[in-house]
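Trainee: just coords:
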């Protein structure tokens, strides 16, 4: 299968590497530094199962997706519309598009731009870019994807490439559960530049995280979202299963790049305001991260 990864950062590079190793023709679409490194040495994957170069293609041009049967759409949430518009002229008529993004509304926003259906996916993976063309896997790697006529076959193909994938009719609720976890961890990890395991041990951090969690649950309830009864335990468990991982927001700030905070804690602030729910802790974290972004910029 021909596969394109639009917005090849840590998540896209990791899944692209697994699919290439499984024999698929993968093209990463990303920044010049990534493309130059891949052209010179291949994509370097560091994981428990395999460490070494992975041969695949790379380009800075969205037109490289023109032969793709599957597009993994991995751009930052704030770039969804712009990147979607760049991709649209080059999509094959029968290409599947899978949104591997944070936040709860990216698939719907992308559908509006592309004029076709987009399969939402919830991504559970700890990964980071260790340098240009170097992706480091720290844990997990499973996906939950939304239903479609082709989702079952797609899940099977992904599973055969070492990407455990479940098709779920409640993917929107799963996206919300992931949003809550991101709101609890990402901003604090970014502000302190701490991995999850150390973060939860910091003085006062557990109470702040509990306050964020409570605000998120209140907003989710107002939106009619039913979250798992194990949501609290699942959130705490991340500090163990991904103890060494810094959040994507922390990685963005460390590199002086814009983060997705507007679509994480910022989403809770906006939705809370719309339904009359106060979210002062989420607002504070969102504000501090925005200030740090401005300083880095």
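Mentor: That came in fine, so what should we check first? Remember, it's a predicted structure, so these values are computed and weren't measured experimentally.
Trainee: from here on, contacts and neighbour counts on C-alpha atoms
Mentor: Noted.
Trainee: just so I have it, where are all the helices in the chain?
Mentor: 10-21, 32-41, 80-87, 106-114, 151-160, 171-192, 196-199, 205-222, 231-241, 248-254, 265-274, 280-296 (DSSP state H).
Trainee: by contact count, what packs against the fifth one?
Mentor: What that stands for is helix 151-160. Helix 151-160 makes packing contacts with strand 165-167 when contacts are defined by 3 or more CA pairs under 8 Å, 6 or more residues apart in numbering; DSSP states H and E.
Trainee: helices or strands next to the strand it packs on in the packing?
Mentor: If contacts are counted by 3+ CA pairs under 8 Å, 6+ apart, strand 165-167 sits against strand 134-145, helix 151-160.
Trainee: between the first one and helix 10-21, how many degrees?
Mentor: If you take axes from the mean of the first three to the mean of the last three CA atoms, to 10 degrees, strand 134-145 sits at 90 degrees to helix 10-21.
Trainee: Report the buried residues of strand 134-145.
Mentor: 134, 135, 136, 137, 138, 139, 141, 142, 143, 144, 145 (16 or more other CA atoms under 10 Å).
Trainee: before we move on, the earlier item: need the helices and strands packed on strand 165-167 in CSV with distance to residue 187, can you?
Mentor: Output for the helices and strands packed on strand 165-167, formatted as CSV (distance: least, CA to CA, whole Å):
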stretch, distance to residue 187
strand 134-145, 20
helix 151-160, 31
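Trainee: Comparison target, given below:
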């Protein structure tokens, strides 16, 4: 299968690297420093059970997507429409775009830009870019994919490449569950610049996380979302299974980049206001992260 990764950060490089390692033709589309390193030395994929150089293509331009049967769409939520428009001239009618992004509405937003089939995916993986062309895997790696004409085949391809993958009829609920996990941890990790395992050891933190989760769950229920069972257990599992992981929001702030906080706690804040659900703790988290971003500007 020919696969293009649009937005080859930590998530895109991990899944693109796993597919390339399994023999698929993969091109990473990303920032110049990573592209140059991959073109020169291959992608260093430092997983929990192996550390290898994976040879694959890399480019800084959207034209590299030409001919791809599958696009792993991994850009930041703030860039969804713009990145989709950049890809549009180079997509074939049969291309499937799989959104591997934080937030609940990226697939819907991408569908307003491209006529090709779009399927949402929920991502459960702990990764970071440890250097140019070097992705480090801290844990997990499962995907939950929305049904589409090609989802079953793509799922089997991913499974064969070592990526646990499930096709689910309730991806909306799974996306909201992932959003709740992000709202519980991302801002706290960004504000403190601590990994999940350290965060939960802090005084009063478990009560703050419980309040964040309670607010998010109330907004989801007001939206009519059917959440998976035991959200609280899933929240606890994050710190247990990814203790060394810094949130993507923390990584963005550490690099002086704009984060996705408007699509995480900020999204809960906006939907809560629209639905008459109070979200004061999410408001505080959103406000603090935005202040830290403005401090760096």
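Mentor: That came through, no problem. What you are looking at is a predicted structure, and each value in this text was computed from that prediction instead of being measured.
Trainee: that older thread, columns distance to residue 55 of structure 1 and mean neighbour count on top of the helices of structure 1, output as a markdown table?
Mentor: Listed next are these as a markdown table, based on distance: least, CA to CA, whole Å; neighbours: other CA atoms under 10 Å:
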| stretch | distance to residue 55 of structure 1 | mean neighbour count |
| --- | --- | --- |
| helix 10-21 | 7 | 24 |
| helix 32-41 | 8 | 17 |
| helix 80-87 | 24 | 18 |
| helix 106-114 | 29 | 18 |
| helix 151-160 | 18 | 17 |
| helix 171-192 | 32 | 23 |
| helix 196-199 | 32 | 20 |
| helix 205-222 | 41 | 18 |
| helix 231-241 | 30 | 15 |
| helix 248-254 | 25 | 21 |
| helix 265-274 | 37 | 20 |
| helix 280-296 | 34 | 17 |
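Trainee: can you redo these as CSV with distance to residue 93 of structure 1?
Mentor: Output for those, formatted as CSV (distance: least, CA to CA, whole Å):
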stretch, distance to residue 93 of structure 1
helix 10-21, 22
helix 32-41, 26
helix 80-87, 13
helix 106-114, 11
helix 151-160, 17
helix 171-192, 25
helix 196-199, 42
helix 205-222, 36
helix 231-241, 39
helix 248-254, 33
helix 265-274, 33
helix 280-296, 39
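Trainee: Identify whichever of those helices lies nearest to residue 129 of structure 1.
Mentor: Residue 129 of structure 1 sits nearest to helix 10-21 of all those, at 5.3 Å, using CA to CA.
Trainee: So which bit of structure 2 is the closest one matched to?
Mentor: Residues 10-21 of structure 2 are where helix 10-21 of structure 1 lands when matched by TM-score structural alignment.
Trainee: With structure 1 overlaid, how far apart is the matching stretch on average?
Mentor: For stretch 10-21 of structure 2, the mean deviation from structure 1 after alignment is 0.4 Å (mean CA distance after the TM-score superposition for structure 1).
Trainee: thinking again about what came up before, out of the helices and strands packed on strand 165-167 of structure 1, which gets nearest to residue 243 of structure 1?
Mentor: That would be, of those and by CA to CA, strand 134-145, which comes in at 9.2 Å.
Trainee: That closest one: average distance to aligned residues in structure 2?
Mentor: Once fitted to structure 2, strand 134-145 of structure 1 is off its aligned match by 0.4 Å on average (mean CA distance after the TM-score superposition for structure 1).
Trainee: centroid residue for structure 2?
Mentor: What sits nearest the mean C-alpha location of structure 2, by CA atoms, centre = their mean, is residue 101, with 3.6 Å.
Trainee: Can you check which of the helices and strands packed on strand 165-167 of structure 1 gets nearest to residue 45 of structure 1?
Mentor: Evaluated over these, closeness to residue 45 of structure 1 peaks at strand 134-145, with 5.2 Å, by CA to CA.
Trainee: For the closest one, name the packing helices and strands.
Mentor: If contacts are counted by 3+ CA pairs under 8 Å, 6+ apart, strand 134-145 of structure 1 sits against helix 10-21, strand 43-46, strand 119-131, strand 165-167, helix 171-192.
Trainee: contacting residues around the nearest residue to residue 197 of structure 1 once chain neighbours are set aside?
Mentor: Nearest residue to residue 197 of structure 1, sequence neighbours excluded (CA to CA, 6 or more residues apart in numbering): residue 243, at 3.9 Å. Counting by CA atoms under 8 Å, 6 or more residues apart in numbering, residue 243 of structure 1 makes contact with 195, 196, 197, 198.
Trainee: Residue 243 of structure 1 maps to what in structure 2?
Mentor: For residue 243 of structure 1, the aligned position in structure 2 is residue 243, judged by TM-score structural alignment.
Trainee: any idea how far residue 10 of structure 2 is from that match?
Mentor: Going from residue 243 of structure 2 to residue 10 of structure 2 by CA to CA, to the nearest Å gives 17 Å.
Trainee: my read: residue 101 of structure 1 touches residue 121, true?
Mentor: Yes - taking contacts as CA atoms under 8 Å, residue 101 of structure 1 lies within contact range of residue 121: 7.4 Å.
Trainee: does residue 14 of structure 1 really touch residue 45, like I thought?
Mentor: Yes - using CA under 8 Å, residue 14 of structure 1 is in contact with residue 45, at 7.3 Å.
Trainee: shared neighbours, these two?
Mentor: 135, 136, 137.
Trainee: Could you export those to CSV, including columns for distance to residue 249 of structure 1?
Mentor: Formatted as CSV, those follow (distance: CA to CA, whole Å):
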residue, distance to residue 249 of structure 1
135, 17
136, 16
137, 17
